[in-house]
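Peer 1: Build the 3D model from these lines:
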Amino acid sequence: MADLFDTPAAGPDEAPGTPGEGDGAPRPLADRLRPQALDEVIGQETLLGPDGPLGAMLASGALSSLVLWGPPGVGKTTIARLLARETALEFVQISAIFTGVAELRKVFDAARDRRRAGQGTLLFVDEIHRFNRAQQDSFLPHMEDGTILLVGATTENPSFELNAALLSRAQVMVLERLSLADLERLAQRAEAALDRALPLDGTAREALLEMADGDGRAALNLIEQVMGWPVEGRLDVRQLSERLARRAAQYDRSGDAHFNLISALHKSVRGSDPDAALYWFARMLEGGEDPRYLARRITRMAVEDIGLADPQAQAVCLQGWDTYERLGSPEGELALAQALVYLALAPKSNAAYTAYKAARKAAKATGSLAPPKHILNAPTRLMKEQGYGAGYAYDHDAEDAFSGQDYFPEDMARERFYDPVERGFERDLRKRLDWFARRRAERRGG
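Peer 2: The predicted model follows:
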């Protein structure tokens, strides 16, 4: 995906941002404002500063292959171009969306020819995560022998989308979305280039930059659109909203944004913050998330993080889910929101979840140990002769309906998996558990 200040490929001696000059073609504002040096790139000072990883690489003259990971419009393509310029490498750009095996072979052959002639190649691969495993592997020998210095750009988590072999030969650099302060600097740069101020009052100006949602190219496109309006004076927020549609939030239901936001939602509930939980819930709905997916995940939160501290929590979630199925959107989403608030404010316990995982672990470790014979049924004479059912104590015959017998395998020590917390309904469960433990010890001692 093209990002901030993206233009067609330029050679090492061609200044980035010059394509289109002299041919009479109009140039978008984002193209005209493309940085000409790394210190002009806005918003990535942590990466590019003297103490940053890329700044240190350039200072040492030891630039390695890179993967630039970040959202759209934060300067991935621009940084790659400027790195080629700083290191006097030929800049070659391809997109994983449009490049097949035959095109890749041509790119590698051309880079090999340049190398023979004493010219290195910085190969910039946009949307590198869209290459399949075999295509990603095809880069490896050319990276290893120095034919290319690879700079890949991706909006997806490289840990999930890129081969381990490729990642082991490249350093991942994380680019951050632009802050409002960064976007304001970009707006000021645009005003200086256009020699006029944005026709917006302070609140409308901030609203415009918020519409860009951290994307510098989107911000410049919005600014260019507003600058083209024939208006007198300054517009307020209402007037701006009437003229300009709000940009859709960045959200990919199968990508990083999906997993990041559901993680934020789950942890907000676990952290007993209903307001943050509602915010992330709304963010996912606004991004087009399927409410049924959210209903399933909300119910999972009740089981995993609240458990028996509030047995009603799971029922509230299932009722909310059922209400959504009956009402549909948007009315049914309110029932899910109510369930979410209930979970956030409910007492928390993962004791049952922890106990279940511990029991699964013990079950795998103990293999095929048989139950003790006294708790086995004996429907045949042979089984009775083998001792099945012998010595079983029927709990209802005991005075307190508790026999205290051992139900673990004979060759396995008794385990304590479930350890309820002193919160919510589990306080009562802990009292019951402790009572049974005392009675069990008394009966065994007797």
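
Peer 1: Please count neighbours and contacts with C-alpha atoms only from this point.
Peer 2: Fine.

Peer 1: Report the contact partners of residue 395.
Peer 2: Counting by Cα atoms under 8 Å, 6 or more residues apart in numbering, residue 395 makes contact with 401, 402, 403.

Peer 1: Against residue 377, how distant is it?
Peer 2: 15 Å (Cα to Cα, to the nearest Å).

Peer 1: ok, back up a step: most neighbours among the contacts of residue 395, which one?
Peer 2: Highest neighbour count within these, by other Cα atoms under 10 Å: residue 403, with 19 neighbours.

Peer 1: That residue against residue 436, yeah?
Peer 2: No. Taking contacts as Cα atoms under 8 Å, residue 403 lies outside contact range of residue 436: 9.8 Å.

Peer 1: Where do the helices of the stretch 151-300 of the chain begin and end?
Peer 2: For the stretch 151-300 of the chain, the helices defined by DSSP state H, counting those that start in this stretch occupy 158-161, 164-167, 180-194, 202-211, 216-227, 237-243, 256-270, 274-286, 291-301.

Peer 1: who does the last one touch, helix- and strand-wise?
Peer 2: Which is helix 291-301. helix 256-270, helix 312-327, helix 331-345 (3 or more Cα pairs under 8 Å, 6 or more residues apart in numbering; DSSP states H and E).

Peer 1: now for the ones you listed, which one comes closest to residue 210?
Peer 2: helix 256-270 (18.1 Å; Cα to Cα).

Peer 1: Packing partners of that closest one?
Peer 2: helix 274-286, helix 291-301, helix 331-345.

Peer 1: hmm, 6 Å instead?
Peer 2: With contacts taken as 3 or more Cα pairs under 6 Å, 6 or more residues apart in numbering; DSSP states H and E, helix 256-270 sits against helix 274-286.

Peer 1: Return the set of buried residues in the helix it packs on.
Peer 2: 274, 276, 277, 278, 280, 281, 282, 283, 284 (16 or more other Cα atoms under 10 Å).

Peer 1: Which members of those residues define the maximum pairwise distance?
Peer 2: Checking the buried residues of helix 274-286 with Cα to Cα, the most distant pair is 274 and 284, at 15.4 Å.

Peer 1: between the helices and strands packed on helix 291-301, which gets nearest to residue 161?
Peer 2: Nearest of the helices and strands packed on helix 291-301 (Cα to Cα): helix 256-270, 10.4 Å.

Peer 1: wait, what's in contact with residue 287?
Peer 2: By Cα atoms under 6 Å, 6 or more residues apart in numbering, the contact list for residue 287 reads residue 251.

Peer 1: Could you also give me the structure for this next sequence, so I can compare it with the first?
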Amino acid sequence: MDDFFTTDDPTEAVNEVAPGAPLAERLRPRKLDEVVGQDHLVGEGGSLSRMIGVGKLSSIIFWGPPGTGKTTLARLLATETDLRFKAISAVFSGVADLKKVFAEAEQRQQTGQKTLLFVDEIHRFNRSQQDSFLPFVEKGTVTLVGATTENPSFELNAALLSRTQVLILNRLDSAALSQLLCKAEELEGTTLPLTTNAWEALIASADGDGRFLLNQAETLFSLQIDEPLDPQELAKLLHRRMAVYDKDREGHYNLISALHKAMRGSDPQASLYYLARMLVAGEEPLYVLRRIVRFASEDIGLADPQALVQALAAKDAYQFLGSPEGELAIAQACLYCATAPKSNAAYAAQKSAWRSARQTGSLMPPQNILNAPTKLMKDIGYGADYSYDHETDEGFSGDNYWPEEMEPQQFYAPVDRGFEHKIRERLEYWEKLKSEKSR
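Peer 2: Predicted structure coming up:
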């Protein structure tokens, strides 16, 4: 986590570096144009560049992955706009801390000094704590700059979002991370002891996190390494970085959405990739299986009835074998669903039928299809003139099964793909028979 401090001189926030500071701190940009990987914000025509150009900084929520420069940008904005920089972390701060910050900001506002309040992990504040920012943001007592790794639309109050501008920070790509390593080598006056392939492996291991990359580079600079390391030697020296994945956060929903969409789009390669991303990162396999079972009904249905069988069989196999052996069955079910013919006809039919049932209430079915277990029920017509379909030549009577007060509906419309092609032909045949019997 970044170090947080308060200073009356906004330039101190970016110009002072403590002796022996970490490499990431020593390389922290001192000007906006030194920020890497966020040209859409600080480049020509970028959102922040335009704000500074007109001399008007609005309250902002920075949303982006770890190590992409959220804290750095907040400090630079304070410098560029001559605001007093005050930083707090929602992890360590409570109501008393907020009251103190707001009181200090009001006192300084009276002397003509405005405050940029940077709140790291702002999504960790509860709803009432988030609401406490509103009057001070509205009055201009503080210019709020919040930072979050979570989707603000899920984690922040609508009232607070309406008073701020959400700016998205990009995950640092390979070019931006490579640029950081070059800056680090220039600062240290030496090159990293890595082969070209190991250099690329180090960048890949950072997973878009610039701070993590520089911390790894600092470790390499501190060691006495005579010969350049290859990727295998580098892996032995540095701990492997686990995939960024919070099971109850947006990354979780992004990946399961990507898996579902890839299977729906009949791309088995991408489907297997997102399945691997989830399982390698530690997702509960039974959660993934529940989603695949749901997919088999929602997106395949009767176009291939075996999809549901395969998905449930994978669930049984995984419960029997456990990890890692049982994960092969999950991959098999994923590939089966991705390559199966697709139809959402059953899904659409279910939603439509449920809607109709809610709208029509308790309409009585026609009497001829009602059971008549008592004499009274027989006397009033229950079961009268019922046509037993098996006794007809075609095994189809063509009777009406809808309530008298309701016109027949069409909920299920099979597509012309997979097994549903056969179902469609069958329905058309029965409709033809019904039409002939009604003449």
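
Peer 1: if we can go back for a sec, will you turn the helices of the stretch 151-300 of the first structure into a markdown table that also has distance to residue 152 of the first structure?
Peer 2: Listed next are the helices of the stretch 151-300 of the first structure as a markdown table, based on distance: least, Cα to Cα, whole Å:
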| stretch | distance to residue 152 of the first structure |
| --- | --- |
| helix 158-161 | 10 |
| helix 164-167 | 10 |
| helix 180-194 | 24 |
| helix 202-211 | 28 |
| helix 216-227 | 19 |
| helix 237-243 | 37 |
| helix 256-270 | 17 |
| helix 274-286 | 28 |
| helix 291-301 | 32 |
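
Peer 1: right, and the ones you listed - which one's nearest residue 136 of the first structure?
Peer 2: Of the helices of the stretch 151-300 of the first structure, nearest to residue 136 of the first structure by Cα to Cα is helix 164-167, at 7.0 Å.

Peer 1: average offset between that closest one and the second structure?
Peer 2: Its aligned residues in the second structure lie a mean 0.9 Å from helix 164-167 of the first structure after superposition (mean Cα distance after the TM-score superposition for the first structure).

Peer 1: Give me the range in the second structure that that helix lines up against.
Peer 2: Counting by TM-score structural alignment, helix 164-167 of the first structure falls onto residues 158-161 of the second structure.

Peer 1: now swap in stretch 232-247 of the first structure and tell me
Peer 2: Under TM-score structural alignment, the match for stretch 232-247 of the first structure is residues 226-241.

Peer 1: Give me the distance between the two termini of the matching stretch.
Peer 2: 25 Å.

Peer 1: Would you mark the buried spots in it?
Peer 2: So stretch 226-241 of the second structure, judged by 16+ other Cα under 10 Å, has buried residues 228, 229, 230, 231, 234, 235.

Peer 1: can you count the residues close to the residue nearest to the second one when sequence neighbours are not counted?
Peer 2: In this case it means residue 229 of the second structure. Using Cα to Cα, 6 or more residues apart in numbering and skipping residues adjacent in sequence, the residue nearest residue 229 of the second structure is residue 194, 4.7 Å away. Using other Cα under 10 Å, residue 194 of the second structure has 20 neighbouring residues.

Peer 1: Equivalent analysis for residue 305 of the first structure, please.
Peer 2: Residues near residue 305 of the first structure, counting by other Cα under 10 Å: 24.

Peer 1: What does it correspond to in the second structure?
Peer 2: Match for residue 305 of the first structure (TM-score structural alignment): residue 299.

Peer 1: And that match, how close does it get to residue 207 of the second structure?
Peer 2: On the measure of Cα to Cα, residue 299 of the second structure and residue 207 of the second structure end up 32 Å apart.

Peer 1: and if you look at residue 108 of the second structure?
Peer 2: Residue 108 of the second structure is 41 Å from residue 207 of the second structure, by Cα to Cα.

Peer 1: More neighbours: which of these two?
Peer 2: residue 207 (22 against 16).

Peer 1: Translate residue 334 of the second structure into the numbering of the first structure.
Peer 2: Per TM-score structural alignment, residue 334 of the second structure is aligned with residue 340.

Peer 1: In the first structure, which residues correspond to the lengthiest helix in the second structure?
Peer 2: Ranked by number of residues, the top helix in the second structure under DSSP state H is helix 420-437. Using TM-score structural alignment, helix 420-437 of the second structure corresponds to residues 426-443 of the first structure.

Peer 1: ok, average deviation of the matching stretch from the second structure?
Peer 2: Counting by mean Cα distance after the TM-score superposition for the first structure, stretch 426-443 of the first structure comes out at 1.2 Å.

Peer 1: Endpoints of stretch 403-422 of the first structure, how far apart?
Peer 2: For stretch 403-422 of the first structure, the end-to-end distance is 27 Å (Cα to Cα).

Peer 1: And stretch 361-372 of the second structure, by the same measure?
Peer 2: 23 Å.

Peer 1: Neighbours of residue 105 of the second structure, how many?
Peer 2: For residue 105 of the second structure, using other Cα under 10 Å, the count is 22.

Peer 1: same check, this time on residue 253 of the first structure
Peer 2: So residue 253 of the first structure, with other Cα under 10 Å, has 13 neighbours.

Peer 1: One more: the one 3 residues further on?
Peer 2: The number of residues packed around residue 256 of the first structure, counting by other Cα under 10 Å, is 15.

Peer 1: What's the match for it in the second structure?
Peer 2: With TM-score structural alignment as the criterion, residue 256 of the first structure pairs with residue 250.

Peer 1: just residue 403 of the first structure next, same as before
Peer 2: In the second structure, residue 403 of the first structure lands on residue 397 (TM-score structural alignment).

Peer 1: Name the SS class of that match, please.
Peer 2: Following DSSP: H, G, I helix; E, B strand; the rest coil, residue 397 of the second structure is assigned to coil.

Peer 1: Before I go, just wanted to say thanks for your time.
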